[in-house]
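A.B. asks: show me the folded form of this:
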Amino acid sequence: MARERRRQPGRRGQVRDPRDRADVWNGERAGEDPERGIPAVLPNLIEELQGQKVNGFGLKDGGCPIGTVPILRTNPNSHWGEDAPPPQSNLLNCVAGVQLNNDVSNNNTLFYGATGTLVLYKPRVYNDNQYSSTRIKLSYGDDSLEAGWMVSPKLFNDTEAHLYVRFLLAKQGGCVNLQCPGFVQVAPDAPLGTTPDTYSIIGGQQRFWNFSIEKHKDDGNWWLNVAQVNKAIGYWPKEIFTTLADVANKVEWGGQVYDFGSTDPPSPSTLPDMGSGVKGLYTSRSSSAAIYRATYLDENYVNVALPGNPTKVMNCYPNYTVLDDGYSPDFGRTIYYGGVQDK
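C.D. replies: So this is what the prediction gives:
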């Protein structure tokens, strides 16, 4: 009997025409920030990388001129900048995911990257101070970086799922996308903040984006690629990090929901959805959100499927749960996660 989860993931999520939305895309030249140790991006590097079109992502007019990149205009009052990141101890900060640590149980493995196929949904949030995201996250100590998709009305001025990156630095905070100097975008036609044109249907056709984060040997920077083929969106310069400058000792796949502005904890009726809004359980695999083909990059730069005993993180159980469904030839290592809905 066929297993319940053997629905085929659908085609990659495409990007809707930004001119059909109220968003404004500005072509801006990548710059430098000497105070943070971020070098200028050489024009020849930008031109070389811009020759690599990202399939499944694209502005209708072909993107920005050589040497510039598209910047999504976000809410300037979102308070997600370097000087005012979301608080680390808040009324709601829930994670449901699978985590690998550099410890004896994992042969003291260090991580040089990670990959995953993130199924696209549009989870409900109930006020502008909430967000819901699905991500791949690498960290070492208090330094971390992550990439995935996020619903955040405060940041993006809507309730769509947006391509995002984020970094946090020890004692310095951090930010999302290009709100502060940090991530360097190089793709002129694959902007951060992009939204899919269609979303997955619970129990039906799946839409997804493929993510990979890799520490390049040549420049030492952490590079983000999105799509089934290896295409560069941009990178986190190694110079901005301290403990994460050379390698990661923790990697995580899963979802996160956040509420950092309420005066009272959210009631059960106003908890934000994570993923599809369906818990990651063995009995709900056909309905819950999924991350397929989860791998990490080892010291030999080989993509390795997750071992048999990673740590499951569920700090807001039973509202949000995760299921490590193991490995299959069709889907690779698969993680189901999410929760709430049914309000």
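A.B. asks: from here on, just use CA atoms for contacts and neighbour counts.
C.D. replies: Will do.
A.B. asks: and residue 154, which of the three is it?
C.D. replies: Following DSSP: H, G, I helix; E, B strand; the rest coil, the label given to residue 154 is helix.
A.B. asks: just checking, it touches residue 128?
C.D. replies: Yes - if you go by C-alpha atoms under 8 Å, residue 154 and residue 128 touch, sitting 4.9 Å apart.
A.B. asks: can you give me the end-to-end distance of stretch 291-309?
C.D. replies: 17 Å (C-alpha to C-alpha, to the nearest Å).
A.B. asks: same check, this time on stretch 232-247
C.D. replies: Stretch 232-247 has an end-to-end distance of 20 Å (criterion: C-alpha to C-alpha).
A.B. asks: off-centre distance for that stretch?
C.D. replies: Taking C-alpha atoms, centre = their mean, to the nearest Å, the mean C-alpha location of stretch 232-247 is offset from the chain mean by 16 Å.
A.B. asks: what does it rub up against?
C.D. replies: 36-38, 49, 52, 54, 110-112, 139-144, 169-170, 182-187, 190-191, 215, 220-226 (C-alpha atoms under 8 Å, 6 or more residues apart in numbering).
A.B. asks: which of these fall within strands?
C.D. replies: Among the contacts of stretch 232-247, the residues falling in strands (DSSP state E) are 139-140, 143-144, 169, 184-185, 215, 222-226.
A.B. asks: SS state for the residue lying closest to residue 252 once chain neighbours are set aside?
C.D. replies: Leaving aside its chain neighbours, residue 252 sits nearest to residue 99 (4.3 Å; criterion: C-alpha to C-alpha, 6 or more residues apart in numbering). What three-state DSSP gives for residue 99 is strand.
A.B. asks: to compare against the first, here's another:
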Amino acid sequence: MITHSVVVVVRRWLLVLIVVLLPLCYGGIVSISGQKLDDVDKQLKHLNKPALKSIKSPDGDIIDCVHISHQPAFDHPLLKNHTIQMRPSYHPEGLFEENKESIPKSNEGISKSITQLWHLNGRCPEGTIPIRRTKRKEILRARSIKSFGKKQHGIIPEPTMSTQPINLSAHEYAMVVVQGDKYYGTKATMNVWKPIVQQSNEFSLSQLWIVAGSYPSNLNTIEAGWQRDAYNTTGCYNLFCSGFIQTSNKMALGGTISSISAYGSSQYEYNFLVWKDTTRSAWWLQFGNEVVGYWPTSLFSYLADSASKIEWGGEVLNYASGGQHTTTQMGSGHFPKEGFGKASYIKNIQIVDGSNNLIAPIGVSTFAPQSNCYNVRMGNNNGWGHYIYYGGPGRNPNCP
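C.D. replies: Sure thing, here's the model as predicted:
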């Protein structure tokens, strides 16, 4: 099976990047009472690289400033002799500029530059990258030592799947999809919330998916967005799996971001851009105005060329405890019909075409199999371009 995820998260209300590329390793359940702690410490030694400087964050995190050439990416056998690219050779052209005059003031979110809590106590020097230090208790929370830091594997949904039975003890989606062409990236603006997650082994995320190949045998994806509570997972978060090469010394993948949206109040939003640099054979990630890093195309099979599908929206892992649907919220926890200031949104949705231009997607369809639990609505106007509202509360009288 060709699936390996590198997920870049910001914890609690999280930034998330998932890349599915190489075989996943599924570990069995580990009995903590029978598992030697030195196995955990061995894993910690592997994950936590030697630091040139360490910064204590107000939220209790420790951010290690690790030399850029010693980051986990270079544990990957295909990257042993890789030469680091510090910047892309180009950016996509035609970046969407909001026409502020066409948007009522009440419908304007607050675009924020990258701000993480650890910035209050210091910054990492040039030539290093910030890595959030993993703690022993976090590994012990995982289903197994091998599964720590991995995203629960789920089916990347097809629009036609809405007619098929849905397994409630699985992944649920409310999203929009475009497919049928070659795609070279996407840009979108997402507002960030703090959804309530019912139990620690569930998660709620909002993101974009860049997809090539098919599940289960040949699937590549790149996923970027924000996530709430996700340490018990499959496919890798942050830098837990080697592959993603970070170049930014400003952003700690897995570190808490400081500004989130509030119901009926300020809406905080962030831009995400992922695109393929064909000159340097890499998929680059940009968060806000900060180029964070890249995935070399040599790590991919199908995404080595282009994507065949792009998706935007939300995902929840629902374990249906006690035979009932989870109360884990998606987005703001409110349905899209409530609109701005109450429901989650993704706006300025664009794709990168073969000429490196950002253009509006054509032929977008919705996918929300459990619409009484989580739903999605899309629209288009001069101010927000293509946009969606999505999300929901999970269990409610219409979603038992």
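A.B. asks: could I get the TM-score for this pair?
C.D. replies: Here the TM-score for the pair of chains, by TM-score structural alignment, normalised by the length of the first structure, is 0.76; 293 aligned residues with a C-alpha RMSD of 3.0 Å.
A.B. asks: in the first structure, which residue is closest to the centre?
C.D. replies: For the first structure, the residue nearest the mean C-alpha position is residue 148 (1.7 Å; C-alpha atoms, centre = their mean).
A.B. asks: wait, what's in contact with the alignment partner in the second structure of that residue?
C.D. replies: For residue 148 of the first structure, the aligned residue in the second structure is residue 225 (criterion: TM-score structural alignment). Residue 225 of the second structure sits next to 14, 15, 16, 17, 190, 205, 206, 207, 208, 272 when contact means C-alpha under 8 Å, 6+ apart.
A.B. asks: element containing the nearest residue in space to residue 225 of the second structure that is not next to it in sequence?
C.D. replies: Computed as C-alpha to C-alpha, 6+ apart, the closest residue to residue 225 of the second structure that is not its neighbour in sequence is residue 207, at 3.9 Å. Secondary structure assignment for residue 207 of the second structure, by DSSP states H and E: strand 204-214.
A.B. asks: how about residue 315 of the second structure?
C.D. replies: Per DSSP H and E: residue 315 of the second structure is located in strand 307-317.
A.B. asks: which residues touch the residue mapped onto residue 375 of the second structure from the first structure?
C.D. replies: Applying TM-score structural alignment, one finds that residue 375 of the second structure aligns to residue 321 in the first structure. By C-alpha under 8 Å, 6+ apart, the contact list for residue 321 of the first structure reads 96, 97, 279, 280, 281, 314, 337, 338, 339.
A.B. asks: could those residues be laid out in TSV, adding secondary structure, neighbour count and distance to residue 271 of the first structure?
C.D. replies: Shown next, in TSV, are those (DSSP: H, G, I helix; E, B strand; the rest coil; neighbours: other C-alpha atoms under 10 Å; distance: C-alpha to C-alpha, whole Å):
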residue	secondary structure	neighbour count	distance to residue 271 of the first structure
96	strand	31	14
97	strand	29	18
279	coil	28	13
280	coil	28	17
281	coil	21	19
314	strand	18	16
337	strand	33	16
338	strand	32	12
339	strand	27	10
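A.B. asks: not counting sequence-adjacent ones, nearest residue to residue 60 of the first structure?
C.D. replies: The shortest distance from residue 60 of the first structure to any non-neighbouring residue, by C-alpha to C-alpha, 6+ apart, is to residue 17 (5.9 Å).
A.B. asks: wait, isn't the one you found in contact with residue 61?
C.D. replies: No - checked against C-alpha under 8 Å, the pair residue 17 of the first structure and residue 61 is beyond contact range at 9.2 Å.
A.B. asks: who's more crowded, the two?
C.D. replies: Per other C-alpha atoms under 10 Å, whichever of residue 17 of the first structure and residue 61 has more neighbours is residue 17, with 15 against 10.
A.B. asks: hang on, the earlier thing: the residue nearest to residue 225 of the second structure -> the first structure?
C.D. replies: Correspondence of residue 207 of the second structure to the first structure, assessed by TM-score structural alignment: residue 135.
A.B. asks: okay, now that match: neighbour count?
C.D. replies: If you count neighbours by other C-alpha under 10 Å, residue 135 of the first structure ends up with 25.
A.B. asks: cool, and residue 86 of the second structure?
C.D. replies: Applying other C-alpha under 10 Å, we find 14 residues neighbouring residue 86 of the second structure.
A.B. asks: now residue 42 of the second structure, what's its secondary structure?
C.D. replies: helix.
A.B. asks: map it onto the first structure.
C.D. replies: Alignment note: residue 42 of the second structure maps to a gap in the first structure; criterion TM-score structural alignment.
A.B. asks: now swap in residue 314 of the second structure and tell me
C.D. replies: Correspondence of residue 314 of the second structure to the first structure, assessed by TM-score structural alignment: residue 255.
A.B. asks: follow-up on the earlier one: hang on, the residue nearest to the centre of the first structure is in a strand, isn't it?
C.D. replies: Yes - counting by three-state DSSP, residue 148 of the first structure falls inside a strand.
A.B. asks: sorry, back to before: what sits against the aligned partner of the residue nearest to residue 252 of the first structure in the second structure?
C.D. replies: Mapped onto the second structure by TM-score structural alignment, residue 99 of the first structure lines up with residue 177. Neighbouring residues of residue 177 of the second structure by C-alpha under 8 Å, 6+ apart: 159, 309, 310, 311, 312, 364, 365, 366, 367.
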